[in-house]
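A.B. asks: from the sequence below, what's the structure:
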Amino acid sequence: MIDVHTRMPVAVLSLNPAVDITYEIPQLVADQKVHALASRYDPGGNGINVGRALKRLDAQACTFCVVAGEIGRFLRHQLDAQLDQVSYLEVKGETRINGTILENLTGAQFEVSGVGPEVSTRQWEDLLDRFVTHCSNGLGIITGSLQPDLPRDLYAQAVRRLRAAGGQAVVDSHDELLRNAIDAQPFLIKPNRFELENLTGQPLRNLQDIVREARHLQERGATWV
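C.D. replies: Next up is the predicted model:
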């Protein structure tokens, strides 16, 4: 069990970060150009968002992330200004761009998620080595989407390696990535209700249902749900 009174090494793994672009528009019109009322650019991806949140909480953490191309250089510029400690892995290609459109007329939000650059086995294993080394005997947060070519048990591998090094793994993911990671016995997972329903294959209509299925996940290996 982790001693919460001890300052421990904390690391965040983000294999597919992004630059998030948000446009506020009056209304989407098919086949016509729409001029934005406002726009903004933010560093994105779940892992990056966790790193930014830890910074606001005054928690000392290092974010390990993949960057590529000109978009990657722009992302690095943003992260260097917003995070205290970042370890980068540079690969070929381009860091992904995620787009969000906020439509004032209806209040609807439209989101498009980019793909991200290819990462070789040697490259992601190198980043994982650095991540585990940093947070051995500490806390490692494993979250965010993966590029399509990366193995679906990568998060499970990260959990096992971190546990073997004496650390504790927090996994925030969904579907197959989370399902595999649970079998590797992470310290904590945080599925929302929709993600929990996907894991169990059944609707969870009340708190009793949710607690029952959370207990089942603990029996499978997750210490905290």
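A.B. asks: every contact and neighbour count from this point should use C-alpha atoms.
C.D. replies: Fine.
A.B. asks: I'd say Gly114 and Asn98 touch.
C.D. replies: Yes. Under the criterion of Cα atoms under 8 Å, Gly114 makes contact with Asn98 at 5.3 Å.
A.B. asks: shared neighbours, these two?
C.D. replies: Shared contacts of Gly114 and Asn98 (Cα atoms under 8 Å, 6 or more residues apart in numbering): Ala18.
A.B. asks: okay, the two: which has more neighbours?
C.D. replies: Asn98 (22 against 17; other Cα atoms under 10 Å).
A.B. asks: tell me how far Trp224 lies from Gln185.
C.D. replies: Per Cα to Cα, to the nearest Å, Trp224 is found 10 Å from Gln185.
A.B. asks: which of these two has more neighbours?
C.D. replies: Taking neighbours as other Cα under 10 Å, Trp224 and Gln185 compare with Gln185 leading, 23 against 15.
A.B. asks: show me what contacts the residue nearest the centre of the chain?
C.D. replies: Ranked by distance to the mean C-alpha position of the chain (Cα atoms, centre = their mean), the top residue is Gly144 at 2.3 Å. For Gly144, the contact set (Cα under 8 Å, 6+ apart) comprises 14-17, 45-47, 172-173.
A.B. asks: same question, Gln60
C.D. replies: Counted by Cα under 8 Å, 6+ apart, Gln60 has contacts 9-10, 54, 84.
A.B. asks: let's compare: structure for the following, please.
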Amino acid sequence: MIYTITANPSIDYVLQLKDLTTGKVNRTTSDVKLPGGKGINVSRILKELNIDSTALGFVGGSTGEMFKSLLSQHELKTDFTNVHEDTRINVKINAIEQDEETEINGTGPAISNEEKTSFLKQLESVGTGDVVIMSGSLPKKLPDTFYLDIAKMIQENGADFVIDTTGQALLDTLPLHPLVVKPNHHELAELFNTTFNSDQEIIDHARKLLDKGAKHVLVSMAGDGALLVTKDHAYKANAPKGVVINSVGAGDSMIAGFAGTFMKNNDPIESFHIGAACGSATAFSQDIAVKEKIDEVYKAISISELS
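C.D. replies: Below you'll find the model as predicted:
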């Protein structure tokens, strides 16, 4: 089973307008409320791929009830921990003529020790053959090591894990051998205080993450495609042609496609192909990509071996 953890889920209130003028009254051309959170995005893509998952996280208050109502239409398996304070609301503003996206994210509820303990008890049964995918920000009062502590706990029980994070927090997870890490090329360069002038330089530095313990490294490069780096080989996926409508969730989709497929077939190349298709398909969609769009984009992606 795949478990996705969204410690700080949200209602994403997405507004579209022609242009945004601060300090003035702005009127939208459309708006939609979506169940948000990086782990939720992962579970939604897994659902499109017909891969079972259970979504975990902290949900509370009247906004938490609305969140669960919005999520119910996606027919995901969930096992949320109920908390006293309200689930947050994030506002995302797309100014079409300005070609700008503005986000205003809430902080989320404060999690009590009792609520944290209740959540962690859910993970006691996770073990060999399971994968836990952790991503997104942490709500108030949870320690910065929350995801890392979970990784240590489930690893002792034989489960694999993925933590979608960057910087030192990413480096701290590597000795625990995450199934896959996915920095973009800018984040990878920042890890090593350098810049890249070629794919080979990116590959060389991705292998440093493998040397530190990662099992696979995905590097997204926006319009230049993506790389998969393993101990012995490196592969590149081209960037398919399409209009980027919404970049939110593209990285989550790529992780879902890779981890979910790899859990089924243990084939890193096919997992990379599907992961790249999921990421691009979501970028080309108003919301998280549906299966038909993923299949369409999959046909436009080719995987080539670089080394």
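A.B. asks: so after superposing, what's the score?
C.D. replies: In this superposition the chains share a TM-score of 0.89, using TM-score structural alignment, normalised by the length of structure 1; 217 aligned residues with a Cα RMSD of 1.7 Å.
A.B. asks: so which of the contacts of Gln60 of structure 1 hold up in structure 2?
C.D. replies: Among the contacts of Gln60 of structure 1, the contacts conserved in structure 2 (both residues aligned by TM-score structural alignment, their matches' Cα atoms under 8 Å) are 9-10, 54.
A.B. asks: of those, which belong to helices?
C.D. replies: Of the kept ones among the contacts of Gln60 of structure 1, the ones assigned to helices by DSSP state H are Leu54.
A.B. asks: among the kept ones among the contacts of Gln60 of structure 1, which one has the most neighbours?
C.D. replies: Top of the kept ones among the contacts of Gln60 of structure 1 by neighbour count (other Cα under 10 Å): Val10, with 23 neighbours.
A.B. asks: alignment lookup: it to structure 2.
C.D. replies: Here Val10 of structure 1 is matched to Ile2 in structure 2, going by TM-score structural alignment.
A.B. asks: surely Asp153 of structure 1 meets Asn180?
C.D. replies: Yes. Shown here, Asp153 of structure 1 and Asn180 form a contact pair, counting by Cα under 8 Å, at 5.8 Å.
A.B. asks: I'd like the kept ones among the contacts of Gln60 of structure 1 as TSV, with distance to Arg205 of structure 1 appended.
C.D. replies: Shown next, in TSV, are the kept ones among the contacts of Gln60 of structure 1 (distance: Cα to Cα, whole Å):
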residue	distance to Arg205 of structure 1
Pro9	39
Val10	36
Leu54	33
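A.B. asks: of the kept ones among the contacts of Gln60 of structure 1, which is the nearest to Thr22 of structure 1?
C.D. replies: Leu54 (22.9 Å; Cα to Cα).
A.B. asks: map that closest one onto structure 2.
C.D. replies: Using TM-score structural alignment, Leu54 of structure 1 lines up with Leu46 in structure 2.
A.B. asks: how close does the residue lying closest to its match once chain neighbours are set aside sit to Gly213 of structure 2?
C.D. replies: Nearest-residue entry for Leu46 of structure 2: Ala256, 6.1 Å, with adjacent residues in sequence omitted and distances by Cα to Cα, 6 or more residues apart in numbering. Distance, Ala256 of structure 2 to Gly213 of structure 2, by Cα to Cα: 21 Å.
A.B. asks: before we move on, what about Ile269 of structure 2?
C.D. replies: From Ile269 of structure 2 to Gly213 of structure 2 the distance is 20 Å (Cα to Cα).
A.B. asks: more crowded one of those two?
C.D. replies: Neighbours were counted for Ile269 of structure 2 and for Gly213 using other Cα under 10 Å; Ile269 has more, 21 against 17.
A.B. asks: alignment lookup: the more buried one to structure 1.
C.D. replies: Checking TM-score structural alignment: Ile269 of structure 2 goes with nothing.
A.B. asks: run the chain-centre distance for the helix or strand in which Ile269 of structure 2 is found.
C.D. replies: Applying DSSP states H and E as the criterion places Ile269 of structure 2 in helix 268-283. Mean-position distance between helix 268-283 of structure 2 and its chain equals 13 Å (Cα atoms, centre = their mean, to the nearest Å).
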